[in-house]
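Visitor: Need a 3D model of the sequence below.
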Amino acid sequence: MGELQHRVRNAIVDRERIWLLEPDALGWRDDKGRQGRMPYADIASLQLIDYASFDGRIYQCAVQRRSGSGVKIRSHSYVSLGRFEDRLATYAPFIRELAGRVADANPEAEFIAGSTGLWIVWTVVGLLAIVMLGFFFASFGAGGPSVNGTIMVVVILLVGGPIIWRQLKYGKAKSFDPRAVPPELIGDA
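Guide: Prediction:
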């Protein structure tokens, strides 16, 4: 068995898995006795993303095999509808060590931080927010904004603005060094 473990249930439809760093493979098992392994040399890419939730930021590592199949390992474990348990204490060291082992076993593996697809979605959200603000300011010429409109704009600016800005600034896909995983990519900042 590996020295590092991470136990997590990704979603309501998943079982809790124990992820293991074995000498030559990423291994896992669940409470039904099912298990699997993915040799480090067979891993084509690790993609690290994070996203906002009601519990703060959730971090995710998508592990892709050369064959195209893959798995996702998250920092927070599903407990019940809308409730997740923070497991960053085991996630961050686990992913840091996994990245190093994959790099050693497969020098051609890709190590990606962020997601261009999610970045595009956030760009569209940002543009929609700008359009909504434009309508808000245009309403001053037509008798002024309503109370609901004003509340909506304040919420967009105070809550949505920083989230949108962060995602646009840092969310686009880029490479990272697997032997020095930036702490902000795994919630270890």
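
Visitor: alpha carbons only for contacts and neighbour counts from here, please
Guide: Fine.

Visitor: Quick check: the gap between residue 164 and residue 128.
Guide: Computed with C-alpha to C-alpha, to the nearest Å, the distance linking residue 164 and residue 128 is 11 Å.

Visitor: next up, for comparison:
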Amino acid sequence: MNIDSFLNAIKCSWVKKYLDNTNTSKWKLFYQKILKKYGDSLLFECNISNTILHEIANENIFLSDVLSASSDVTHNLGTQTSSKTILWNNKDITSNDKTLFYKDWFERSIKYVDQLFDFRIKDFYSFDNICYLYGIPSNNFLKYYKLIKSIPIHIKSEINTNNTPCTQTTFVENILGRKKNNK
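Guide: Below you'll find the model as predicted:
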């Protein structure tokens, strides 16, 4: 038996308890308050560095251990594919050596790199299109350009060569949702 894997499994059992919507324990509420600033349950899916995880945990050893174990298990399972590369808290998508998390964009259901990509023209949507699709305020143009510039070339290339856009339904749903809201 691999002791490290066993310990990670025990720590990850706390993730399952945390993600259980019926769980209203005080410990969960305490950690939820900390994690909401960074995307809450999104942290258990991200390609995040241990350095950032420790900063988020802010010297809370238990939380740091659970987040690190979850990250290790997620990374070892290879759950991230190029078409589902998460934008936020991603150690590969940085600006000035810091990962990005735009809470307001995340709350508008922007989660994956390919949601910003127009597969018809094989390039990222213009800022105006992003504003229209996701209801992003027009004063967020610097955030948009910072984010696009932060995506490394290897991720851009992988998405550009991907022939099956996984978010086409998201694109259509956003358009339909936008039209319903305007009526």
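
Visitor: Need the TM-score from the superposition.
Guide: Overall, the chain-to-chain superposition scores 0.27 on the TM-score scale (TM-score structural alignment, normalised by the length of structure 2); 82 aligned residues with a C-alpha RMSD of 5.3 Å.

Visitor: that older thread, so which of residue 164 and residue 128 of structure 1 has more stuff around it?
Guide: Neighbour count, other C-alpha atoms under 10 Å: between residue 164 of structure 1 and residue 128, residue 164 has more, with 21 against 12.

Visitor: Residues touching the helix or strand hosting residue 53 of structure 2, excluding its own?
Guide: Here residue 53 of structure 2, judged by DSSP states H and E, is contained in helix 50-57. Among residues not part of helix 50-57 of structure 2, those counted as contacts by C-alpha atoms under 8 Å, 6 or more residues apart in numbering are 34-35, 38, 63-64, 67-68.

Visitor: which residues touch residue 9 of structure 2?
Guide: By C-alpha under 8 Å, 6+ apart, the contact list for residue 9 of structure 2 reads residue 69.

Visitor: Looking only at the helix or strand harbouring it, what residues are buried by neighbour count?
Guide: Residue 9 of structure 2 is located in helix 3-19, with elements delineated by DSSP H and E. Taking 16 or more other C-alpha atoms under 10 Å as the basis for neighbour counts, the residues of helix 3-19 of structure 2 that come out buried are 8-9, 11-12, 14-15, 18.

Visitor: ok, then the element right after it?
Guide: Using DSSP H and E, the helix or strand that follows helix 3-19 of structure 2 towards the C-terminus is helix 26-35.

Visitor: Can you spell out which helices and strands pack onto the strand or helix carrying residue 169 of structure 2?
Guide: Assigned by DSSP H and E, residue 169 of structure 2 belongs to helix 168-182. With contacts taken as 3 or more C-alpha pairs under 8 Å, 6 or more residues apart in numbering; DSSP states H and E, helix 168-182 of structure 2 sits against helix 127-134.

Visitor: what's the helix it packs on packed up against?
Guide: In this structure, helix 127-134 of structure 2 makes packing contacts with helix 168-182, judged by 3+ C-alpha pairs under 8 Å, 6+ apart.

Visitor: Next, the buried residues of the helix it packs on.
Guide: Counting neighbours by 16+ other C-alpha under 10 Å, one finds that the buried residues in helix 168-182 of structure 2 are 171, 174.

Visitor: Return the angle between stretch directions for that helix and helix 127-134.
Guide: In this structure, helix 168-182 of structure 2 runs at an angle of 80 degrees to helix 127-134, with axes from the mean of the first three to the mean of the last three C-alpha atoms, to 10 degrees as the basis.
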